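Chemist: coordinates only, sequence not included:
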């Protein structure tokens, strides 16, 4: 009985970490940045830690109606930028309220996490999110 319970528990955990299709239903929610990765054409690269402990928080709030909000909190100062988005297989294109458009590759999407990547020539930016709602 204990072995069967353990198998059921492990099976449920794996389901939560299973890759999801890039759809509105799977993206809707509030995502908090916990890490970013950047590499440039000179071969320089670095990881940045994010979150309350690091002193800087950033949230991506995706709504079902094709809109959302980017919210940043830095030393108590809060700024927000609204956006619209479009989903294509494996991609999310975001247009902010200033008219700037960026196409992001969805490198990973699970119930708990989201990784978006943008490549400009020889520069790569990856942003790692955890779902908080």
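Modeler: Perfect, I can see it now. This structure is a prediction, so every number in the text was calculated from the model and none was measured. Residues are numbered from 1 along each chain as shown.
Chemist: alpha carbons only for contacts and neighbour counts from here, please
Modeler: Will do.
Chemist: which SS class is residue 25?
Modeler: Here residue 25 is helix, with the state taken from DSSP: H, G, I helix; E, B strand; the rest coil.
Chemist: tell me, how many residues neighbour it?
Modeler: Residue 25: 11 surrounding residues under other CA atoms under 10 Å.
Chemist: alright, now check it against this:
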């Protein structure tokens, strides 16, 4: 009897863990799925996590991706606002090449994409960085 109870409990646990909401399901990395407004809620900077993002802490970074290959990144810090325009090209591998209006180019990899979250990763000067966005 105990074995049957443990088996049922294990089966229930597997069923519960295996059932994710559709909104948490990984999306294909396409322009259509990336288009929208995204806000950083945490970053990973070469071994350090930074979770102090958002209106509550007075620092926001908002990424707007348009369907026509353009976008903006707006940084808001108290009374300071800076908006940078960019163009982007997407490779089939989920790598995006971003070129800012200043002429800077960076390649980022889409590590994760769901209806609610976008995770971008890039390397610079031998270090790995990641930016975690939530859809606005």
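Modeler: The structure has been received and is ready for your questions. These figures come from a predicted structure and were not determined experimentally.
Chemist: where does the TM-score land?
Modeler: Put the two chains on top of each other and the TM-score (TM-score structural alignment, normalised by the length of the first structure) is 0.83; 118 aligned residues with a CA RMSD of 1.7 Å.
Chemist: ok now stretch 79-98 of the first structure, how far from the chain's centre?
Modeler: 12 Å (CA atoms, centre = their mean, to the nearest Å).
Chemist: repeat that for stretch 122-133 of the first structure.
Modeler: Put simply, stretch 122-133 of the first structure sits 5 Å off its chain's centre (CA atoms, centre = their mean).
Chemist: all helices of the second structure, in order?
Modeler: Along the second structure, counting by DSSP state H, helices occupy 2-18, 31-34.
Chemist: can you put the ones you listed in a markdown table and add distance to residue 45 of the second structure?
Modeler: Output for these, formatted as a markdown table (distance: least, CA to CA, whole Å):
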| stretch | distance to residue 45 of the second structure |
| --- | --- |
| helix 2-18 | 30 |
| helix 31-34 | 23 |
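Chemist: so how many other residues sit close to the residue lying closest to residue 70 of the second structure once chain neighbours are set aside?
Modeler: Computed as CA to CA, 6 or more residues apart in numbering, the closest residue to residue 70 of the second structure that is not its neighbour in sequence is residue 87, at 4.3 Å. Residue 87 of the second structure has 17 neighbours, counted by other CA under 10 Å.
Chemist: out of the helices of the second structure, which is the most enclosed?
Modeler: Greatest average neighbour count among those goes to helix 31-34 (a mean of 16), per mean count of other CA atoms under 10 Å.
Chemist: done for today, thanks.
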